[in-house]
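1. pasting the structure only:
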């Protein structure tokens, strides 16, 4: 595994034999992982531990490519004899340095929003109604809904920024990333954008059903 992983990171190919460019491979891998992990999620419920571990492990592997995407900048180095010379040092490329940590934070927040099993979900039962006295449960769900909405907006903004930096014709920006780093940032932000929208919708479904049932119960009371 390690030799192939090293080839993937340094040389920019997932399979050296077939010479598949990382620009094409990385987005495909990201979308494929997302479909595997989140494809079976159709409502607000905790993500299984196995899938959560797989998502963290595989995304860490995929994003490690960005460790090798750097830019040069002039720096001063002091030699043993005290002589100072100017050299070119490396640092993470600015777009990756800014956007990748932000996307990873959004990722953690979204997974956290899913990892709940409280009266907000368990107490709903078959009726979909939150339990009596579940004011805290509703407040918690509302906060998570607002959080998911903000994460969705942030992911959309990052995606738009990455696409805006791609020096290619507008008609090709969706399918022709400029380089590996932008390909990873663009696909990662799209995955999180979709997940945030789903969580937002699932929470809305729970709150809507709860409001509807409570309104119906109030109307039936003598």
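-> Received the coordinates, thanks. Predicted model, so just to flag it, every value in this text is computed and none were measured.

2. please count neighbours and contacts with C-alpha atoms only from this point.
-> Will do.

3. okay, now residue 104: neighbour count?
-> Neighbour count of residue 104, defined by other CA atoms under 10 Å: 17.

4. that one and residue 75, how far apart?
-> 29 Å (CA to CA, to the nearest Å).

5. then residue 99?
-> 24 Å.

6. which one's more surrounded, these two?
-> Neighbour count, other CA under 10 Å: between residue 99 and residue 75, residue 99 has more, with 18 against 11.

7. contact partners for that one?
-> Taking CA atoms under 8 Å, 6 or more residues apart in numbering, we find residue 99 in contact with 158, 185.

8. can we see that at 7 Å?
-> residue 158 (CA atoms under 7 Å, 6 or more residues apart in numbering).

9. if I look at it, how far off is residue 61?
-> From residue 99 to residue 61 the distance is 17 Å (CA to CA).

10. what of residue 139?
-> In terms of CA to CA, residue 139 sits 37 Å off from residue 61.

11. ok, now residue 102?
-> Going from residue 102 to residue 61 by CA to CA gives 18 Å.

12. repeat that for residue 168.
-> For residue 168, the distance to residue 61 (CA to CA) stands at 28 Å.

13. tally of neighbours for the closest residue to residue 186 other than its chain neighbours?
-> Setting aside the residues directly before and after it, residue 186 is nearest to residue 159 in space (CA to CA, 6 or more residues apart in numbering), at 5.5 Å. By other CA under 10 Å, the residues close to residue 159 number 20.

14. which residue sits closest to residue 31, ignoring its sequence neighbours?
-> Counting by CA to CA, 6+ apart, the residue nearest residue 31 is residue 191, at 6.7 Å.

15. now swap in residue 214 and tell me
-> Nearest to residue 214 is residue 129, by CA to CA, 6+ apart, at 7.6 Å.

16. pretty sure the one you found sits against residue 209.
-> Yes - in terms of CA atoms under 7 Å, residue 129 counts as a neighbour of residue 209; the distance is 6.4 Å.

17. of these two, which one has the most company?
-> Each of residue 129 and residue 209 has its neighbours counted (other CA under 10 Å); residue 129 has more, 21 against 16.

18. for that one, give me its contacts.
-> By CA under 7 Å, 6+ apart, the neighbours of residue 129 are 209-210, 213.

19. export those to a markdown table and append columns for distance to residue 95.
-> Listed next are those as a markdown table, based on distance: CA to CA, whole Å:
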| residue | distance to residue 95 |
| --- | --- |
| 209 | 42 |
| 210 | 43 |
| 213 | 48 |
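
20. just those: which are in strands?
-> Among the contacts of residue 129, no residue falls in strands (DSSP state E).

21. ok, so of those residues, who is nearest residue 118?
-> If you rank those by distance to residue 118 using CA to CA, residue 210 comes first, at 15.2 Å.

22. comparison target below:
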């Protein structure tokens, strides 16, 4: 099997040998993507991976990642000669972006598998197949996950300890998701925009966005939240279409500002200052879209970058971070399924199923300082810290004991620091200052732009 895959990589997936295959970068990217699909594609339950799947994943992903060990750069180094003279020579070392990100991604990989292992001994929820579900009474799944087994919980719901443990696991996976998203966004931002994509763009930003979206962005008093309230984002297709339009307009405006495009048909009466302002607003909308809909498919720009990318190192980093992002989102969705089933026992008549997954998109992302982000990146190289249900129960009970106080009459009083802490009012979005949108988005907990991470 390994010989066959090695042959496909060398041939660029052109088994005729005619030299019409894809580039080495794309072939390696496809190999990592296909491997992840075969290993994680049917992770339909919250349960550990089998030992066979784990062994296959580790063996084959190590084999595919090994190419990065030979992608090097020259750096100066001091060397002392036999006669004691210090000389500066050039030596090779692994390229900086690979040296920084490959260990971090391996760490996130191990953490996700470890989180799945934590569900080994749980017995408070289980799954039934579609055939078993048809023979039971009760509410049916009404969302688009009809192929997944249905989660079942006890009639009185999960215990409080299990519920809090699931929330703890969800938060842990969410941290992995955000880290993988940040790395993937950074790598994609560093990839060159293919000329084929540029040639396919309309002649100006207005033609790309459409009249209604263009008016929303170019208003004198721009408010991102108000903009989203006027745009139909009821389906994934509409969200992806909006993302494609926004990204295309950003590319058009940037190229016009830097005079990289000489086509006369792209001429416009819009001033450079206004075009810069519109591009900044579009960037704000794009960041908020990625925050609200982390599971959205890749945009046309991302697909084009991956397809035409010739850098093997970037191809490995992008595909590896993308499949880890996908796996983290899948695990979070499975946890949401269990929490949703538990909520049905508390309220048998909830709203539509869309509310169940809203927390995946609306959960605020904490903005890290440069020092905090560097500390977090360093922590990825440490052993993963996870907590099984039994561990969590012991920790939870210990915390409760420490939080209990006694009254003079002998009664116990449980203190909760969260109850005492006042709720902070979110900052209002200021639209009077020209460069306030990105700053306010970060203050509200939005995802940082790739360039702001360094």
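-> That came in fine, so what should we check first? Note that this is a predicted model, so its numbers are computed, not measured.

23. TM-score of the superposed pair?
-> The TM-score (TM-score structural alignment, normalised by the length of structure 1) is 0.83; 208 aligned residues with a CA RMSD of 2.7 Å.

24. the residue nearest to residue 186 of structure 1 against residue 184, yeah?
-> No - using CA under 7 Å as the test, residue 159 of structure 1 is too far from residue 184 to be in contact (10.6 Å).

25. ranges for the helices of structure 1?
-> 2-10, 22-38, 49-63, 94-114, 135-165, 180-220 (DSSP state H).

26. I'd like the ones you listed as a markdown table, with distance to residue 84 of structure 1 appended.
-> Shown next, in a markdown table, are the helices of structure 1 (distance: least, CA to CA, whole Å):
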| stretch | distance to residue 84 of structure 1 |
| --- | --- |
| helix 2-10 | 31 |
| helix 22-38 | 39 |
| helix 49-63 | 36 |
| helix 94-114 | 27 |
| helix 135-165 | 36 |
| helix 180-220 | 34 |
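
27. right, and the ones you listed - which one's nearest residue 173 of structure 1?
-> helix 135-165 (6.4 Å).

28. structure 2: matching residues for that closest one?
-> Using TM-score structural alignment, helix 135-165 of structure 1 lines up with residues 160-190 of structure 2.

29. what does stretch 52-72 of structure 1 give?
-> Counting by TM-score structural alignment, stretch 52-72 of structure 1 sits on residues 54-74 of structure 2.

30. got a list of contacts for the matching stretch?
-> Contacts of stretch 54-74 of structure 2 (CA under 7 Å, 6+ apart): 39, 90-95, 98, 313.

31. which one of those sits closest to residue 396 of structure 2?
-> For the contacts of stretch 54-74 of structure 2, the nearest to residue 396 of structure 2 is residue 39 (34.1 Å; CA to CA).

32. how about the counterpart of that closest one in structure 1, nearest residue that isn't a chain neighbour?
-> In structure 1, the residue paired with residue 39 of structure 2 according to TM-score structural alignment is residue 37. The shortest distance from residue 37 of structure 1 to any non-neighbouring residue, by CA to CA, 6+ apart, is to residue 51 (5.6 Å).

33. still on that earlier bit, on average, how far is the match of helix 135-165 of structure 1 from the matching bit in structure 1?
-> Once fitted to structure 1, stretch 160-190 of structure 2 is off its aligned match by 1.4 Å on average (mean CA distance after the TM-score superposition for structure 1).

34. mind listing what's buried along that stretch?
-> Neighbour-count burial for stretch 160-190 of structure 2, counted by 16 or more other CA atoms under 10 Å, picks out 161-166, 169-170, 172-174, 176-188.

35. do stretch 241-255 of structure 2 as well
-> For stretch 241-255 of structure 2, by 16+ other CA under 10 Å, it's 242-253.

36. roughly how far does the aligned partner of residue 188 of structure 1 in structure 2 sit from residue 88 of structure 2?
-> Counting by TM-score structural alignment, residue 188 of structure 1 lines up with residue 320 in structure 2. Per CA to CA, residue 320 of structure 2 is found 36 Å from residue 88 of structure 2.

37. also residue 68 of structure 2?
-> Taking CA to CA, one finds residue 68 of structure 2 at 26 Å from residue 88 of structure 2.

38. more neighbours, these two?
-> With neighbours defined as other CA under 10 Å, residue 68 of structure 2 and residue 88 compare such that residue 68 has more, 18 against 11.

39. that older thread, tell me how far the match of residue 39 of structure 2 lies from residue 62 of structure 1.
-> From residue 37 of structure 1 to residue 62 of structure 1 the distance is 15 Å (CA to CA).

40. do residue 170 of structure 1 as well
-> 27 Å.

41. these two - which one has more neighbours?
-> residue 62 (17 against 11).

42. quick one: the more buried one and residue 172 of structure 1, what's the gap?
-> From residue 62 of structure 1 over to residue 172 of structure 1 (counting by CA to CA), the distance is 24 Å.

43. likewise for residue 59 of structure 1?
-> Taking CA to CA, one finds residue 59 of structure 1 at 26 Å from residue 172 of structure 1.

44. who's more crowded, the two?
-> residue 59 (17 against 11).

45. what about the more buried one, distance to residue 48 of structure 1?
-> 16 Å.

46. one more: residue 115 of structure 1?
-> On the measure of CA to CA, residue 115 of structure 1 and residue 48 of structure 1 end up 9 Å apart.

47. for the two, indicate the residue with more neighbours.
-> residue 115 (16 against 12).

48. tell me the centre residue of structure 2?
-> Closest residue to the average C-alpha location of structure 2: residue 181 at 3.1 Å, with CA atoms, centre = their mean.

49. who's in contact with the closest residue to it other than its chain neighbours?
-> Counting by CA to CA, 6+ apart, residue 181 of structure 2 lies nearest to residue 325, which is 6.1 Å off, once chain neighbours are set aside. Contact analysis of residue 325 of structure 2 by CA under 7 Å, 6+ apart lists 177, 180-181.

50. now swap in residue 181 of structure 1 and tell me
-> 66, 69, 96.

51. measure the first one to residue 97 of structure 1 for me?
-> As for residue 66 of structure 1, its distance to residue 97 of structure 1 is 9 Å (criterion: CA to CA).

52. burial measure for residue 3 of structure 1, as a count.
-> Residue neighbour count, defined by other CA under 10 Å, stands at 8 for residue 3 of structure 1.

53. sweet, I'm off.
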